[in-house]
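Q: build me a model:
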Amino acid sequence: MTVHNTQRPHEAGRPGFAEALEPFVARPEEPRAIQLLTPEGRLVFPPERTPGYDPALLRDLYRDMVVSRAFDTEATALQRQGELGLWPSLSGQEAAQVGSAHALRADDHVFPSYREHAVAWCRGVDPLDVIRLYRGVTNGGWNPEESHFHLYTLVVGSHVLHATGYAMALAKKGSGAAAVAYFGDGATSEGDVAEAFTFASVHDAPVVFFCQNNQWAISEPVERQLRGPLYRRAHGFGFPGVRVDGNDVLAVHAVTTAALEHVRAGNGPFFVEAFTYRMGAHTTSDDPTRYRRREEVERWRARDPIARLRVHLTDSGHASRPFFDEVEEQARALAHRVRAGTRGMADPHRSAVFDHVYAEGHALVDEEREQFEEYHRSFADGETE
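A: The predicted model follows:
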């Protein structure tokens, strides 16, 4: 796993990312999603007019989507077998996550919610570190300084404020890096998100607000949350927003790249609505059959992002059977490693909860740790669970 930075110089005559996006920003009243690759796997424009079109990039995008889905499928099975306390599936949202992650630079900072497993993979986070969080053996799981992928946030919408504050600091330091906040359609109804939009707008923060509109906020459909297209909320706060086909990995990559170019240039924040679908349950504690129709699920299944790109890779001659077999083998190997690693994961010592409360030692925490241990020593055998 490596942190991807797939931005490449534009080929002669090919439109730049920002130029390709400009018509959609200029006409925000049109609620159509930006699309470069149709559900049938055909390019909307010729390759030479498609921003970011690169066969090597397409293969990388396909590989990461397949591997991420395999990880997600394995983690879901592990939870059903009692190995994890909870699991929020990303199934159906691979293109939105992988396409956007590949647009990031290594020095950009990512602020995820709790479903961005594919982004974590693309940023170099070990899947077993993600598993540790949902197995309950850690309160975090990975070091954000190593990957610039910050910790998962289960409190809906609160991390969008964190991303905005971090972006403001990046601008003050003149680093040239950007922050990206990932959240769902339901989070846009939270006050924290509205506050983040306000702060980002008035301070021209270099932050991309990346909303994965997967149509459902747990059991609440998106049409019960707002009137009109979701991306238009950005315009009320004074910055641009667009809707992209979230199952079109090529379009997501192009739009996110353009959005990052916009914020890096000092133009303030940018809102991306990736129009996609949550194929599975909200989490493994949820039963989506109680609130959505089978016909709806099947309609979106026909727009599967992985199948779409595979058809294009095959028809265009950019990939053949040996490549697809290699990817499948990599996906299986990761799934096996995750299963073995999860089952062999040791429980932490009971006092580990006091570790990493502060970056350095703290007298009060040390006192509380000693009181905790003394309580356990008070039992006859000196041990208790």
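Q: please count neighbours and contacts with C-alpha atoms only from this point.
A: Noted.
Q: where along the stretch 151-300 of the chain do the helices fall?
A: Using DSSP state H, counting those that start in this stretch, the helices assigned to the stretch 151-300 of the chain run over residues 158-173, 191-202, 233-236, 249-264, 294-301.
Q: skipping adjacent residues, who's closest to V327 in space?
A: Sequence neighbours aside, R63 is the residue nearest to V327 in space, at 5.8 Å (criterion: C-alpha to C-alpha, 6 or more residues apart in numbering).
Q: cool, and H282?
A: Once flanking residues are discounted, H282 sits nearest to I218: 5.4 Å by C-alpha to C-alpha, 6+ apart.
Q: distance of the one you found from R292?
A: Distance, I218 to R292, using C-alpha to C-alpha, to the nearest Å: 11 Å.
Q: how near is S113 to V252?
A: Distance from S113 to V252, counting by C-alpha to C-alpha: 19 Å.
Q: contacts only, for the spatially most central residue of the chain.
A: Nearest residue to the geometric centre of the chain (C-alpha atoms, centre = their mean): E116, 3.4 Å. E116 is in contact with L90, Q97, Y182, counting by C-alpha atoms under 8 Å, 6 or more residues apart in numbering.
Q: selecting buried members of those in ChimeraX, what would you type?
A: Paste this into ChimeraX to select the buried members of the contacts of E116, with burial taken from 16 or more other C-alpha atoms under 10 Å:
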select :90,97,182
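Q: here's the other one to compare against:
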Amino acid sequence: MLITRQVDTSAIAMQREGLILAYSPLRGQEAAQIGSGIALDLARDFAFPTYRELGVAVAMGVDLVGYLASYLGIWHGGLYDPMASRFGSINAVVSGSVLHAVGWAKGAQLSGDGGVAVTYFGDGASSEGEVHEAMNLAGIDKLPVVFFCQNNGWAISLAAERQIAGGTVAGRAAAYGIEGVQIDGNDVIAVLHATRQALARARAGDGPTVIEAMTYRAGPHSTSDDPGRYRSLDDEQKWLSRDPIASFAERLRAEGIADEQFFLAASAEAARAADAVRAGLAALGDRPGEELFDFVFANPTATLQEQKHAWQESTHD
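A: Sure, this is the predicted structure:
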């Protein structure tokens, strides 16, 4: 969680400095992401992220330079290998990753390898039609998929209570005949247990689970957003008092699991990780221009080939 916090903070600074073009912060959601990400079996499960799952990437060991390369605009979806990391490409289409996860889960069901898909989405995305279609199909076929909703209180600037009919995302699961649980998304241990239980249900053939992790986006929706225009400072301060990293550190101290030397070492490690990511991003060069054309269609059209030829001629002038 500390590495996630440090890299997230550094990414915001890099955007302000012009090193990366844009960024979607996740401060406050570290427990939800780390707790669920470390529960996955990297030999057979697969995670389908949105554009805010840096913490899941950290938990799953994804190359963070490759992850943040997506925000440089040099490669869509990140430069890491999704197949090797079991972490899908960054998906900026609201609720798009949910459909992908259900399709993958159907394949896993047919293969019988025990793999489970975990798809991440927010409270705002839960109101998209694709989520309902995905849950319906998953419920009918009892697919091995976990729908992990991070309810961070805001669909950009729209409060969750103004766009979630019925009050909860987890409550909708019953309509599709699947399990639904609402948990404290700021309690990393509670998230870990809930995700493990959902994975076990899916592997046993008992179908999907909707996990609604109640948390809070402490920062802006993106680096182009000003949360002060739609929420109060009092509300932010209330949630900051429940910071997931601070509360877990307090728990570790109280239970005698970690001492101050541990926290100092962990903080130093997190700072080194953030510095390494920054240096790695700064060292990345431009991608070959041909990739603009080579990765559009499996079988390039005549028009695309003509465009590529025209581009090649213009670059040689």
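Q: please enumerate the strands of the stretch 201-317 of the second structure.
A: Using DSSP state E, counting those that start in this stretch, the strands of the stretch 201-317 of the second structure run over residues 209-214.
Q: ok, A205 of the first structure - how many residues close by?
A: A205 of the first structure has 29 neighbours, counted by other C-alpha atoms under 10 Å.
Q: I'd assumed G174 was in contact with it.
A: No: at 11.6 Å, A205 of the first structure does not count as touching G174 under the criterion of C-alpha atoms under 8 Å.
Q: please say which position in the first structure Q33 of the second structure maps to.
A: With TM-score structural alignment as the criterion, Q33 of the second structure lines up with Q97 in the first structure.
Q: do S127 of the second structure as well
A: S127 of the second structure maps onto S189 in the first structure, by TM-score structural alignment.
Q: how close does the closest residue in space to that match that isn't next to it in sequence sit to G191 of the first structure?
A: Counting by C-alpha to C-alpha, 6+ apart, S189 of the first structure lies nearest to Q225, which is 7.0 Å off, once chain neighbours are set aside. Distance from Q225 of the first structure to G191 of the first structure, counting by C-alpha to C-alpha: 13 Å.
Q: neighbour count winner among these two?
A: The neighbour comparison of Q225 of the first structure against G191 (other C-alpha under 10 Å) goes to Q225, with 15 against 12.
Q: what does the more buried one align to in the second structure?
A: Match for Q225 of the first structure (TM-score structural alignment): Q163.
Q: coming back round to it: surely the residue nearest to S189 of the first structure and G184 touch.
A: No: contact criterion C-alpha under 8 Å: Q225 of the first structure and G184 do not qualify, at 11.9 Å.
Q: does the match of Q225 of the first structure touch S127 like I think?
A: Yes: at 7.1 Å, Q163 of the second structure and S127 qualify as touching, with contact defined as C-alpha under 8 Å.
Q: give me the element W121 of the first structure is part of.
A: helix 117-122 (DSSP states H and E).
Q: matching residues in the second structure for that helix?
A: Under TM-score structural alignment, the match for helix 117-122 of the first structure is residues 54-59.
Q: so for A331 of the first structure, which of the helices of the stretch 151-300 of the first structure sits nearest?
A: Closest approach to A331 of the first structure among these is made by helix 249-264 (18.7 Å; C-alpha to C-alpha).
Q: returning to what we had before: where's the residue nearest to the centre of the first structure relative to G99 of the first structure, distance?
A: 12 Å.
Q: with R227 of the first structure instead?
A: 28 Å.
Q: out of the helices of the stretch 151-300 of the first structure, indicate the one that is most buried.
A: Each of the helices of the stretch 151-300 of the first structure was scored by mean neighbour count; the highest is helix 249-264, a mean of 26, by mean count of other C-alpha atoms under 10 Å.
Q: run through who's touching it.
A: 7, 17-18, 21, 34-37, 51-53, 58, 61, 95-96, 98-104, 176-178, 205-208, 244-246, 268-272, 274, 305, 309.
Q: how close does the match of helix 117-122 of the first structure sit to the first structure?
A: When the first structure is overlaid, stretch 54-59 of the second structure sits 0.9 Å from its aligned residues on average, using mean C-alpha distance after the TM-score superposition for the first structure.
Q: ok, the residue mapped onto V180 of the first structure from the second structure to L240 of the second structure distance?
A: Matched by TM-score structural alignment, V180 of the first structure corresponds to V118 in the second structure. Remark: distance between V118 of the second structure and L240 of the second structure (C-alpha to C-alpha) = 28 Å.
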